[in-house]
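Student: have a look; sequence and predicted model below, questions after that.
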Amino acid sequence: MSPDISEIGRLVMTLTTPDRSDGEESVPWTEQLVVLEGLRPNWHYEIRLCWPATMPTAFDLRVLDDLGVHHHLNTKPTLLHANMTKATTHRYLLIKARPDFVTPQKLSSAPAVTFELILDPLAFGVLPKSLLPVLGWLALAILVGLNLVLPLIHALLDEIVHGQRQKMVRIKSQ
């Protein structure tokens, strides 16, 4: 998965659990190794997973470096390339999943779960880049709202002040 600086990295994947024929009660974890390429050094990223609520699934995500990945080489890695000219690096993301629901019958395997993996660079190390347009529109809406509401508030306050001044003049003239 490669985050281009102008767009967010997205990957739709499906994990299937292997058949369970050894008599164990629980369905085993399914693993998928994803290579995160094109990461800029010293940048921070957010990884999000989205999956249907109708498929309750427990996920375990682990970011691995080159040394930690050799234990998981039995899984076929998913690889996406970035076309970036600046210095980049890569990491490995190990995604483990298993069903997270109770069923009256013993499952030998669970239905496949399709999920979307989103890799979003953090602007200023804090805000996901995908949030910046929303914040821009929110700031614009606040400015437009203030330009519409402030004159009304000013007119209302002027009216109140004018009324109070008239009362003061009447009191002084008596």
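Tutor: Sure thing, it's come through. Numbers count the residues shown, from 1 in each chain.
Student: switch to C-alpha atoms for all contacts and neighbour counts from now on
Tutor: OK.
Student: tell me how far whatever helix or strand Arg170 lives in lies from the chain's centre.
Tutor: With elements delineated by DSSP states H and E, Arg170 resides in helix 132-173, which encompasses its position. Distance of helix 132-173 from its chain centroid, counting by C-alpha atoms, centre = their mean, to the nearest Å, is 39 Å.
Student: and stretch 94-113, by the same measure?
Tutor: For stretch 94-113, the separation from the chain centroid amounts to 24 Å (computed by C-alpha atoms, centre = their mean).
Student: what about the strands in the chain?
Tutor: Secondary structure of the chain (DSSP state E): strands located at 9-15, 30-39, 45-50, 57-64, 78-79, 89-99, 113-123, 127-128.
Student: if you compare those strands, which one is most tucked away?
Tutor: Each of these was given a mean neighbour count from mean count of other C-alpha atoms under 10 Å, and the largest, a mean of 21, is that of strand 30-39.
Student: just give the nearest non-adjacent residue to Ile8, would you?
Tutor: Asp120 (5.2 Å; C-alpha to C-alpha, 6 or more residues apart in numbering).
Student: for the one you found, give me its contacts.
Tutor: Pro3, Ile8, Gly9, Tyr45, Glu46, Ile47, Pro128, Lys129, Ser130 (C-alpha atoms under 8 Å, 6 or more residues apart in numbering).
Student: turn those into CSV, including distance to Thr89.
Tutor: Listed next are the contacts of Asp120 as CSV, based on distance: C-alpha to C-alpha, whole Å:
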residue, distance to Thr89
Pro3, 11
Ile8, 16
Gly9, 15
Tyr45, 13
Glu46, 16
Ile47, 16
Pro128, 20
Lys129, 19
Ser130, 22
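Student: return the member of those nearest to Pro99.
Tutor: Using C-alpha to C-alpha, Ile47 is the member of these that sits closest to Pro99, with 20.6 Å.
Student: now the closest one: how far from Pro3?
Tutor: 11 Å (C-alpha to C-alpha, to the nearest Å).
Student: overlap in contacts of those two?
Tutor: With contacts defined as C-alpha under 8 Å, 6+ apart, the residues adjacent to both Ile47 and Pro3 are Leu119, Asp120.
Student: okay, one more to line up with it:
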Amino acid sequence: MLSRIFRAIAYLAIVLACLLQLAAANVEKEIFLGPPASTDPDVSLAGHLVPQLASSEHCSNCRAIRTRLNTSFVGKGVEHWVRVNGLEEGRRYEVRICWAATQPTDFTLDLFTPDQVLRDSALLEGILAYPQDGAVQEISGSKLYLRVLAKTAYVSSQKSRMENPEPVDVDIILDPYFLNVVPESLLKIIPIIVMVAVFAWWVGGWIHRALLDFAVKSAAAEKKHR
């Protein structure tokens, strides 16, 4: 009986270990509501060629970009810009940046409307000075500009690594919320979480009954031998 119990525990541990593989990276995120579309015709000229998000496999409405960002030990880090367009006014979104735990980096995410960019000369200069992307796809809806500050977060005994920090590979993902409650990318794994919870509840009850039965039989056997 004990072998069956240990086998059930092992199966549950394997399932949980598989799920933990989903969290094999660091994540920094911002949750926000889609802003109203700007009516200023000059807004579209600001950061028009800044890299933007494309269709993603994370969910049907998700968009993402996979890129390599330079980092620095100086100040708040290196400034990067991404254009986030196609937003619905009032809808909840989550924008997150994911990177490998083997590349220690501190990221700071800030979102700005086009109007804020045009009113702030420092932001506008930062966007216009950022390397331009010729592949532009216009998507209906409002837009925001995502500023990513990448600061190196490791210490190395190698002088070359300290003087020239290595770039970090990242995924930047825009994830809309379903009914403004849960990110759409989680809809695929919610059934898995439910099944694991039900399985764990069933296994836990079975183990409890088996151990209780084992204890009762052991106590009866011990009493019989007295």
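Tutor: Yes, it's here. Remember, it's a predicted structure, so these values are computed and weren't measured experimentally.
Student: follow-up on the earlier one: how much space separates the corresponding residue of the second structure for the residue nearest to Ile8 of the first structure from Ser55 of the second structure?
Tutor: Taking TM-score structural alignment as the alignment basis, one finds that Asp120 of the first structure is matched in the second structure by Asp175. With distances defined as C-alpha to C-alpha, the gap from Asp175 of the second structure to Ser55 of the second structure amounts to 11 Å.
Student: which neighbours do those two share?
Tutor: Common neighbours of Asp175 of the second structure and Ser55, using C-alpha under 8 Å, 6+ apart, are Asn61, Cys62, Arg63.
Student: turn the residues you listed into JSON lines, including distance to Phe112 of the second structure.
Tutor: Below are these laid out as JSON lines (distance: C-alpha to C-alpha, whole Å):
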{"residue": "Asn61", "distance to Phe112 of the second structure": "22"}
{"residue": "Cys62", "distance to Phe112 of the second structure": "20"}
{"residue": "Arg63", "distance to Phe112 of the second structure": "18"}
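Student: which one of the residues you listed is nearest His208 of the second structure?
Tutor: Of all these, the one sitting nearest His208 of the second structure is Cys62; the distance, using C-alpha to C-alpha, is 43.0 Å.
Student: which one in the first structure is aligned with the closest one?
Tutor: Counting by TM-score structural alignment, Cys62 of the second structure corresponds to Ile8 in the first structure.
Student: show me the contacts for its match.
Tutor: With contact taken as C-alpha under 8 Å, 6+ apart, Ile8 of the first structure is in contact with Ile118, Leu119, Asp120, Pro121, Lys129, Ser130.
Student: not counting its neighbours along the chain, what's nearest the residue nearest the centre of the first structure?
Tutor: Computing the C-alpha centroid of the first structure and ranking residues by C-alpha atoms, centre = their mean puts Arg48 first, at 4.3 Å. On the basis of C-alpha to C-alpha, 6+ apart, the spatially nearest residue to Arg48 of the first structure that is not a chain neighbour turns out to be Ile118, at 5.0 Å.
Student: what separation is there between the one you found and Ala82 of the first structure?
Tutor: From Ile118 of the first structure over to Ala82 of the first structure (counting by C-alpha to C-alpha), the distance is 15 Å.
Student: circling back to that earlier point, now render the strands of the first structure as CSV, adding distance to Gln166 of the first structure.
Tutor: CSV is the format used below for those (distance: least, C-alpha to C-alpha, whole Å):
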stretch, distance to Gln166 of the first structure
strand 9-15, 66
strand 30-39, 69
strand 45-50, 61
strand 57-64, 70
strand 78-79, 77
strand 89-99, 73
strand 113-123, 55
strand 127-128, 53
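Student: ok, which of those strands comes nearest Leu107 of the first structure?
Tutor: strand 89-99 (10.0 Å).
Student: give me the angle between the closest one and strand 113-123.
Tutor: Counting by axes from the mean of the first three to the mean of the last three C-alpha atoms, to 10 degrees, strand 89-99 of the first structure lies at 140 degrees to strand 113-123.
Student: what helices and strands are in contact with strand 89-99 of the first structure?
Tutor: Counting contacts by 3 or more C-alpha pairs under 8 Å, 6 or more residues apart in numbering; DSSP states H and E, the secondary-structure elements packed against strand 89-99 of the first structure are strand 30-39, strand 57-64.
Student: how far apart are it and its match in the second structure?
Tutor: Once fitted to the second structure, strand 89-99 of the first structure is off its aligned match by 0.6 Å on average (mean C-alpha distance after the TM-score superposition for the first structure).
Student: other residues contacting that strand?
Tutor: Contact with strand 89-99 of the first structure is made by 15, 17, 27-41, 55-66, 69, 110, as judged by C-alpha under 8 Å, 6+ apart.
Student: whereabouts in the second structure does it align?
Tutor: For strand 89-99 of the first structure, the matching stretch in the second structure spans residues 142-152, with TM-score structural alignment as the criterion.
Student: identify the residues contacting the residue nearest to Arg48 of the first structure.
Tutor: Counted by C-alpha under 8 Å, 6+ apart, Ile118 of the first structure has contacts Ile8, Gly9, Arg10, Leu11, Glu46, Ile47, Arg48, Leu49.
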